[in-house]
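*Asks:* Okay, predicted coordinates and the sequence, questions at the end:
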Amino acid sequence: MLRVRRIYDDALPVNKEELRQVKEILRSRFSVTDEKEIESIGEKLRNPFKQRFRTILFVAESVKERVDGFAILLHEPLLSFTYLDWIAITAKRASSGIGSVLYERVRQESAALKVKGLFFECLPDSETFCSEPEILQENSARLRFYEQYGARPIVNTAYETPINPDDSCAPFLVYDGLENKKPPSKTFVRKAVRAVLERKYSDICSPEYVDTVVSSFNDDPVQLRPFLYVKPEVASNTVESRSTEQIAVVVNDRHDIHHINDKGYVESPVRVRSILKELDKSGLFVQIKPRHYANHHLHPVHTSDLVGYLKNACADMPEGKSLYPYIFPIRNKMRPPKEKSVLAGYYCIDTFTPINRNAYPAARRAVDCALTAADEVLNGRRIAYALVRPPGHHAESGAFGGFCYFNNSAVAAHYLSGYGRTVVLDIDYHHGNGTQEIFYRRDDVLTISIHGHPSFAYPYFSGFEEEKGEGEGEGFNLNIPLPESVDGVKYRRALQKVLERVEAFNPAFLVVALGLDPAKGDPTGTWSLLAKDFQENGKMIGALGLPTIVIQEGGYKTRTLGINAMRFFKGLSLAIQRWADSRHPVKSKIQGIAYRYEVEEADLERVAKLASRTGFFSAEEVDVAVELVQERLEKGDASGYNFIIAEHYGRLVSYTCYGAIPCTQSGHDLYWIVVHPDYQGRGVGKSILKETEHAIRSGGGERIYADTSQRLQYASTRAFYENNGYLQVSLLPDFYGPDDGKVVYCKNLLKQ
C-alpha cells in the first residue's frame, strides 16, 4: 500500500532516515545537482523562510521507512503561488504510478493553500529549444502527463533563454491553474517569476538576466501553449480535497478490568466508553492497537521498589477485593513495614487509591498505550492520543495515588526526551505532582501545570507557584495555580502565559496531560469550562505546531466527557493544520535571558558544542574558540579576552568574546559572537551585542570592530551587523581564500 506522508522537519529519527533516502534519490536521478543544494533540504525544512519560500516535502512510501519517491513544493504565501521544485521516483519504481500520486498530492496541497496557481519547470519537447533527440521523447512524455491536468507551458516569453549562451535545452515555465481554467494575469506571473529567479537561482542569475526575463511577460493575461497531447475537454482541472491526517488513538484494551465498585469511586470504565463514542462518530481518528514495551521503560521514571510492590501486591489480592491504606508512616527505606495495609500507605499518598488484583495489569497496559502513542509521533504523525485509564499524573517516582499507579505522561516524556527536548503540559484540574517530582531536577523536560490552587484542591501539598525546580532543573518547572472560580476566559489567560514559556523552551515534542475535569459540573472540580472552551484551548495548544502526544488524565462528568474531548481535538487538529499551512514566525522574543561575565570550567565543553551546533565554524575554528576560553580561565584579565555568557534557564544560548586592540587608544575587537540555532532570529543576538557594547563603553572603549567573511554563507551575518549600526570600513579581497574576502565593520560607540 502506497502512503504519501509530509515530512515537517529533520529532527525525528524516521524523518532523518527518509530525508537521507531523498538525498540519495536526487544524487542518483539528477547527478548534476549541486551537492550544497541537496544537503540544504533539511535546513530549509527547519528554516522555511531562509530562501523566502516555505519548503514542503512529501515522501511516497510503499514499505515503512523506504522512500520510493518524493516531491518538494515551495510556497510563497504573500504572492500566493506554489512552485514544484522537485518530483523524483527511484529507478526501480519509475513506471509504478508514484509520480501521479505525488503530483496529485502537490495539487491538493496547493489548492488547500488557496494559491492562485502552481508553477514548475519542464524541459522542452520542441527541437527549437532542444536539439538532443534522445531526451525530446522523454520531455514529451512529461508534458503529456501534465497536460492531463490542464498544466501547460507559458509561451511568448524569454523564460527559455539560456543563462549561458552555450547552454541548450533551457526549461519551459509550466503553469497549473488547479481548478481555475483561466490564464493568470501578467502582473501576478511577473512577480512569481521574479521571486523564483531571485531566490531559487540567486547564485546563477544576474540582475540583468532576471529583469530581461521578467519584462518579457507582456501578454495580459499570459498565454498558455495550446494543448498538444490531450484534448482540452479531457483535461481534468478538478482537485480532490486534501484529507486531514487522522489522529492515532491508542485505547487501553484492558482498562475495564480495573473496575472499582466502591461508593464514590468516580474513575470508572464508562469514562473511556463515553469518550470513544464521540470519537468514533467523527472520522477524525484511527485506532492503533497498543504494543507491549519492556519494563526498562518504567525504571527511569519509577523506582524498582514501587514497580515490584504494585506487581506483587496486586497479584496477591483476592478477586473482587480492594485494599486501602489506613496509615502513612514516615518512610524509612531501610525499614519498610510488613503489614499489608500499612505497607500500602508506605507507597500510597492518599486513602482512596486501592490495591486490587487488576490495578497493576490495567496500569501497566496504560503505559504501553502511552509509549505506543509516542512511537506513532516518532514515526511521523503530528498527533497521537493515548485514551487510557487508570490515569497517571499523580504517580511519583516511588509512590502512587490519586487513582494513578504509573505516570503515563512521564514515561512518554522521558522516552521522547531521548530524541529531543520535551514539554509536559498538564491541563488537568489537579496538580500533576508526580510529573513535577519525577522531572524536578532535569532541564531536558519542561513541566507545566495549570490547576486548582493547593489551598483547596488535591493533592494539597504541591503545585505552588514558587516550586520551580532544583539543581539543573531550576527554572524548568512552572506551576499556575488558579482560584476556585475559573471560566473559559480566565483559563485562556493562564494558558497563553504557559504557551509563551513553551515557545521559549523551543521543544521538539509536546505531551499534553489532558484532564477534562475543568469542565462545568465535574464532581472533582470547581471550574466552569464549556465545550467551546475546550475547543479554544485545543486551538491555542495546536498553534504551537509541535508533534503532540495527548494522554488522558482526569475528567469524571460522563454526560459531557466525550463532547468536551471531541471539541478539544477538533481545535487541536485544525490549529496544527493551520500552522502547517501558514507562515509561522516566532510569536515573541525570548524572555528570561541571564548574563554572566566570567567563564567557568564547564564552558570549555559548552562553547565547543555551541559553536559546532551553529554549522558555521570549521573544526579548527571551534578549537580556537575553546582555546580562548582556556586562556581566560588560566590568565584572567591578562589574557586580553573578555566574555559575556548568555543563558536561558541554565542553557548556554549565546556568548561573545571581545578584547582591547593593542596599540590603540580605545578600539576593541569583537572576536566571537555565537547564537544557538534554536535562538537565532529571536532577538538574542541583538541583545547580547547590546550588552557587549555597553560593557566596552563602560570600560572606556569608543570603537568596536567586527569582521566576517564575504562568502554568501555569511550574508545573514553581514546583514546582522549592518542592522545594528555597524558600517563597513574595509574589504580585504581573497583574505580567507579565492573569492572569499574579509569584510571589516566598525561602530562608534560614542555616537550612540
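*Replies:* Yep, that arrived.
*Asks:* contacts and neighbour counts: CA atoms only from here.
*Replies:* Fine.
*Asks:* Show me where the stretch 551-700 of the chain has its helices.
*Replies:* Using DSSP state H, counting those that start in this stretch, the helices of the stretch 551-700 of the chain run over 558-581, 603-614, 619-635, 684-698.
*Asks:* Would you reformat these as TSV and include distance to Ile72 and mean neighbour count?
*Replies:* Converted to TSV, the helices of the stretch 551-700 of the chain look like this (distance: least, CA to CA, whole Å; neighbours: other CA atoms under 10 Å):
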stretch	distance to Ile72	mean neighbour count
helix 558-581	15	21
helix 603-614	25	18
helix 619-635	32	16
helix 684-698	32	18
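*Asks:* Using CSV, lay out the ones you listed together with distance to Arg442.
*Replies:* Below are the helices of the stretch 551-700 of the chain laid out as CSV (distance: least, CA to CA, whole Å):
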stretch, distance to Arg442
helix 558-581, 28
helix 603-614, 17
helix 619-635, 26
helix 684-698, 24
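*Asks:* just checking, Pro523 touches Arg559?
*Replies:* No. Using CA atoms under 8 Å, Pro523 makes no contact with Arg559, being 11.7 Å away.
*Asks:* To Gly469, which of the helices of the stretch 551-700 of the chain lies closest?
*Replies:* Counting by CA to CA, Gly469 lies closest to helix 603-614 out of the helices of the stretch 551-700 of the chain; the figure is 21.8 Å.
*Asks:* Give me the buried positions along stretch 177-196.
*Replies:* Going by neighbour count (16 or more other CA atoms under 10 Å), the buried part of stretch 177-196 is 177-179, 183-184, 186, 188-190, 192-196.
*Asks:* again, but for stretch 583-598
*Replies:* Using 16+ other CA under 10 Å as the burial criterion, the residues of stretch 583-598 that qualify are 583, 590, 593, 595.
*Asks:* From these, pick the one nearest Pro336.
*Replies:* Ile593 (45.4 Å).
*Asks:* here comes the other one, which I'd like you to weigh against the first:
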Amino acid sequence: MFRIRKVPDARAPANRVAVAEAQEILRAQFPGMNPGEIDDLPVKLEDPFAQRFVAELFVAEDARAHVRAAAVLLYDPELAFAFLDMLSVSPKVKAGSGIGGAVYERLRLEASELGAQGLYFECLPDDPEQSPDDDIRKQNIDRLRFYEQFGARPITGTAYETPLKPGDTDVPHLVFDGLDRHDLPDAGRLAAIVRAILERKYGDLCPPDYVEAVVASVRDGGYALRPPRYRKAGAPKAPLGGPRLIPLVVNDRHDIHHVRERGYVESPVRISAILGELDASGLFARQEPQHYPDHWIREVHDPRLVDYLKTACAEAPENTSVYPYVFPVRNATRRPKERSVLAGYWCIDTFTPINRNAWPAARRAVDCVLTAADAVIAGASGAYALVRPPGHHAEYRTFGGFCYVCNCAVAANYLSRYGRVAILDIDYHHGNGQQDIFYERPDVLTVSIHGHPSFAYPYFTGFKDETGRGAGAGFNLNLPLPESVTPDKYRDTLEVALKRIDEFAPDFLVLSLGFDTGRGDPTGTWSNRAEDFRKIGARIAEVGLPTVVVQEGGYRIRTLGTNARNFFTGFAGAAGPVRDKRRTTSAAPARRVWRTTLQPEDPAQIRALVAATDRFSAEEIAIAEELAVERIERGRASGYEFVLVSDGNRLAGYTCYGRIPGSETSWDLYWIAVAPALQGKGLGAQLMARTEDAIRRAGGMKVYIDTSTGPAYAATRVFYARQGYHLAAEFPNFYRAGDGKAVYTKNVTAPE
C-alpha cells in the first residue's frame, strides 16, 4: 500500500524527509545526471523563476512514509505545457509493483488540472541505428512501451534527435502526451516549447546555434506523432480519470454511541439524515477509515485524560451513562479516586456522559479524520469526515459539549508535519478545543465564528480579546456574533475570517463544520437556509486550499441533510485545483513595496514573521511586536525606526533600528528578519543597505549589532560579516552559560 502526494517545499518536517529520500532515489537511478540538478531540488520547489518553470515534486510513500518513487514535473503557465523532468522508482521496489504507473497517472492528472495543453518528456530511442547497444535498447523499448499505453509517443520530423557531437548515440526523442484531449500544437507554439525546454533545461549543454537549428526544424506539416508500435490497434488507452469526487469517510461505529436520555440531541439519526442527501448527490467517493495509533491523540490531549476516557468508558455499567456532578476546581492537584466523581475533574459540563460506547465511537472518529487528512495530503482538494461524536469542545485536558476528542485538532496537528495549517470553525458554538490546544503555537492558526459567549455555550471562551499567548500570540482569532444575525452579516464575517487565513498563507485548511447556524436549530439562534449554506461552501472552496472538512454540530433533523447537500454542492462547484502560492502567469515576481511608515496591522505581521523564522524565544517575539506598537503609539519619540518590505499584502522582511541614547553618531540595529521562503535570495542584504542609507542620511556614522555566539546563530554572524561588519567585542556567557554576546560594527559614513 502506498500513497502519492505533492511535496510543495522542504520546510515542513515531513517534507524535508521526503525531499531527501527523493534525492537519494534520483541520484541512484540517474548517476550520469549533473549532481547539481538534484541538489538544487529544494530551491526549485520554492523559486519558480530559477528556470522559469513551476517545479512540482511528487512522491509515492509506503505505510511507513518512506519514499518509494519520485517524480519532478515542470509547468510553464505562459506556454501552458508541462514537462516531466524525472520519474524514478526506488531500487528497493520489486519490478511490476505498479508504483511507476500510478505516479505517471497522477502526473497526467496534475498536468491536466494545471491547464497544460500537453505533457512533454524525453525518452531514449528504440531503433537499432540510434541505440546500437542491445541492453540499453531493450530498456528504451520498455519505457516507450510503458508510456505508449497512455497515448504518449515520440514527435517525428524535427531535428530534436540531432547529436550534440557527431557519432553520439542514444539521443532522446521528445515525447508528447496529449492528456486525452489535446493534439500537437501548431508549429509556432511547438517551436516555442522546444526552445523553452532546450534553453531552460539544457542551456549549459546546448550551444545557441544548436538550439536555433532544432527550433528552426519545427515547420508546419513537417512533424507528427510517431504511429503506435507497442499498443495493439484499437486497444484502449489508460484513461486520464473522471471527475474528482470528494472523499467521504463515515464513522461506521458512530451509532454504538446512542444516549437515549430525553433531550440528548446528539443522536445517530444526524448521520443518516446527512447521508441520505449526500449519497444521491453524486459528489462523493466513499473511503473506508484506516486505523491510526493513539499517539496522534496524545499529542494534542493530556495523556491522563486519554487514559481516563479509555478506562472509565470500559468500566462503565452496561446501558448506563455516568454524568459529572462534582467539579474539583478548588484543589486540582488532588484528584478524586471514584470514577463517577473523577468525571468532573476532566469534564466542563453536566451533560456529556461517560458510557461504555463513548470512547470506542470517539476513537473511531479520529481514524476517520486522519483518513480524510491523508486524502488531502495525497492530492484531494477536499475530504469530508462525517463523524460523531463531535470534537471541537474537547480541550487539552478536558472534554465536554458532547465532545471527547478534538477531532479537528488531531487532524491539524497531523497535517502540521507537512506545512502550516489553519482551522476555521463555523459551528454556532465556539471552538474552544482547538483554541486551547494551539493557543501557544504559531504553526496552526485558529479562527472561530460563533455566538457570543455571553449567551452561547461554552460561555467561558470565545471572546474577541483571546488572540493567543507566547509564540502563538496573534494566531487565534475569535469572531463572536450577537444572537440575531442575518445570512448577509454572517457571510461578511466569513470574509473577515478568510482574509486572516489568507494572510497566514497556510498549506492546509481544517474546517470545523457545524450546521447549527441553520434556521430553527435547537441549539442556535441564527437563520442560515439551504441557499446560504451553498454560498458558504462555495466561498470556502474558492480559497483554494486542500481542506479537511470535519462534522461538528447541527441538530435540526428536518433540514440537516438538505443544508449539508447544499453546502457541498457549493463547495464542489467552486473547488478547482489546489492553489499554488508560487504559481503565476508572469515571468517576473510580484513587485515589492518598500516603506518606513508602520501600518496598524504591522505589529501582528511582524510577530508572525519573527515567529515563522523559528529562531527566537517567545519573549523575544513579544518584544519585536512591542517595539512596533510603541512606534505607532509614540512616533519618533519612541526611538525606533523601521524599514519594511511587502510582497503583495504580506510582510516579507523588516528592520528595526534607532539612535543609541547619549550618542549623536552611533546607531543600534535591533531587529532584522526575512520571511523563511525568501531567505538566501538577497532580500536581507537589501534591507541592510536601505537601513544603512537611512542612518547615514540621519547623520549616523556607525552601526552596532548584538547577536549570540551560539552555533544556532552561525549563519547570522556570517551574514553580518558579508555585509561588511566586523566583530568589535565578545562577552562570554552573556545570555546564559555557554551562550555569549557578540557585538558587530560597521562604519557607514560613506557607501562601502
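*Replies:* Cool, got the structure. Predicted, not measured: the structure shown is a model, and the values here were computed from it.
*Asks:* which residues are contacting stretch 132-140 of structure 1?
*Replies:* Under the criterion CA atoms under 8 Å, 6 or more residues apart in numbering, residues 122-127, 130 lie in contact with stretch 132-140 of structure 1.
*Asks:* mind running it again at 7 Å?
*Replies:* Contacts of stretch 132-140 of structure 1 from elsewhere in the structure, counted by CA atoms under 7 Å, 6 or more residues apart in numbering, are 123-125.
*Asks:* Might you quantify the distance of that stretch from its chain's geometric centre?
*Replies:* Counting by CA atoms, centre = their mean, to the nearest Å, stretch 132-140 of structure 1 is centred 43 Å from the centre of its parent chain.
*Asks:* Tell me which helix or strand Thr128 of structure 1 sits in.
*Replies:* Assigned by DSSP states H and E, Thr128 of structure 1 falls within no helix or strand.
*Asks:* and if you look at Ala513 of structure 1?
*Replies:* Per DSSP H and E, Ala513 of structure 1 falls inside strand 509-514.
*Asks:* what's the average per-residue distance for that strand once overlaid on structure 2?
*Replies:* Aligned to structure 2 and superposed, strand 509-514 of structure 1 gives a mean residue distance of 2.7 Å (mean CA distance after the TM-score superposition for structure 1).
*Asks:* Pull the distance from that strand to the chain's centre.
*Replies:* With CA atoms, centre = their mean, you get 13 Å for strand 509-514 of structure 1.
*Asks:* what comes into contact with the next helix or strand after it?
*Replies:* Using DSSP H and E, the helix or strand that follows strand 509-514 of structure 1 in sequence is helix 531-542. Helix 531-542 of structure 1 has contacts (CA under 7 Å, 6+ apart) with 488, 492, 563-564, 567-573, 575-576.
*Asks:* Closest one to Lys50 of structure 1 out of those residues, please.
*Replies:* If you rank these by distance to Lys50 of structure 1 using CA to CA, Ile576 comes first, at 21.9 Å.
*Asks:* is it true that that closest one touches Thr548?
*Replies:* No. With contact defined as CA atoms under 7 Å, Ile576 of structure 1 does not reach Thr548; the gap is 9.5 Å.
*Asks:* In terms of secondary structure, what does the strand holding Ala513 of structure 1 contact?
*Replies:* Where contact means 3 or more CA pairs under 7 Å, 6 or more residues apart in numbering; DSSP states H and E, strand 509-514 of structure 1 is packed against helix 408-417, strand 422-426, strand 548-552.
*Asks:* so the second one corresponds to what in structure 2?
*Replies:* Under TM-score structural alignment, the alignment places strand 422-426 of structure 1 onto residues 421-425 of structure 2.
*Asks:* so how far does the matching stretch sit from its counterpart in structure 1?
*Replies:* Comparing stretch 421-425 of structure 2 with its match in structure 1 after superposition yields a mean distance of 2.5 Å (mean CA distance after the TM-score superposition for structure 1).
*Asks:* which outside residues touch the lengthiest helix in structure 2?
*Replies:* Scanning structure 2 for the helix with the most residues, using DSSP state H, yields helix 358-377. Helix 358-377 of structure 2 has contacts (CA under 7 Å, 6+ apart) with 5, 249-251, 253-254, 256-257, 289-292, 309-310, 313, 382-385, 387-389, 404-405, 407, 411, 415, 546-548, 550.
*Asks:* quick one: which of these sit in strands?
*Replies:* 5, 249-250, 382-385, 547-548, 550 (DSSP state E).
*Asks:* which one among the buried residues of stretch 177-196 of structure 1 gets closest to Gly97 of structure 1?
*Replies:* Of all the buried residues of stretch 177-196 of structure 1, Leu178 has the smallest distance to Gly97 of structure 1: 20.1 Å, by CA to CA.
*Asks:* Let's verify the residue lying closest to that closest one once chain neighbours are set aside: helix, strand, or coil?
*Replies:* Using CA to CA, 6 or more residues apart in numbering and skipping the chain neighbours, the partner closest in space to Leu178 of structure 1 is Asn237 (5.7 Å). Using DSSP: H, G, I helix; E, B strand; the rest coil, the structure places Asn237 of structure 1 in coil.
*Asks:* OK, contacts around Asn237 of structure 1?
*Replies:* Neighbours of Asn237 of structure 1 in contact, by CA under 7 Å, 6+ apart: 149-150, 178-179.
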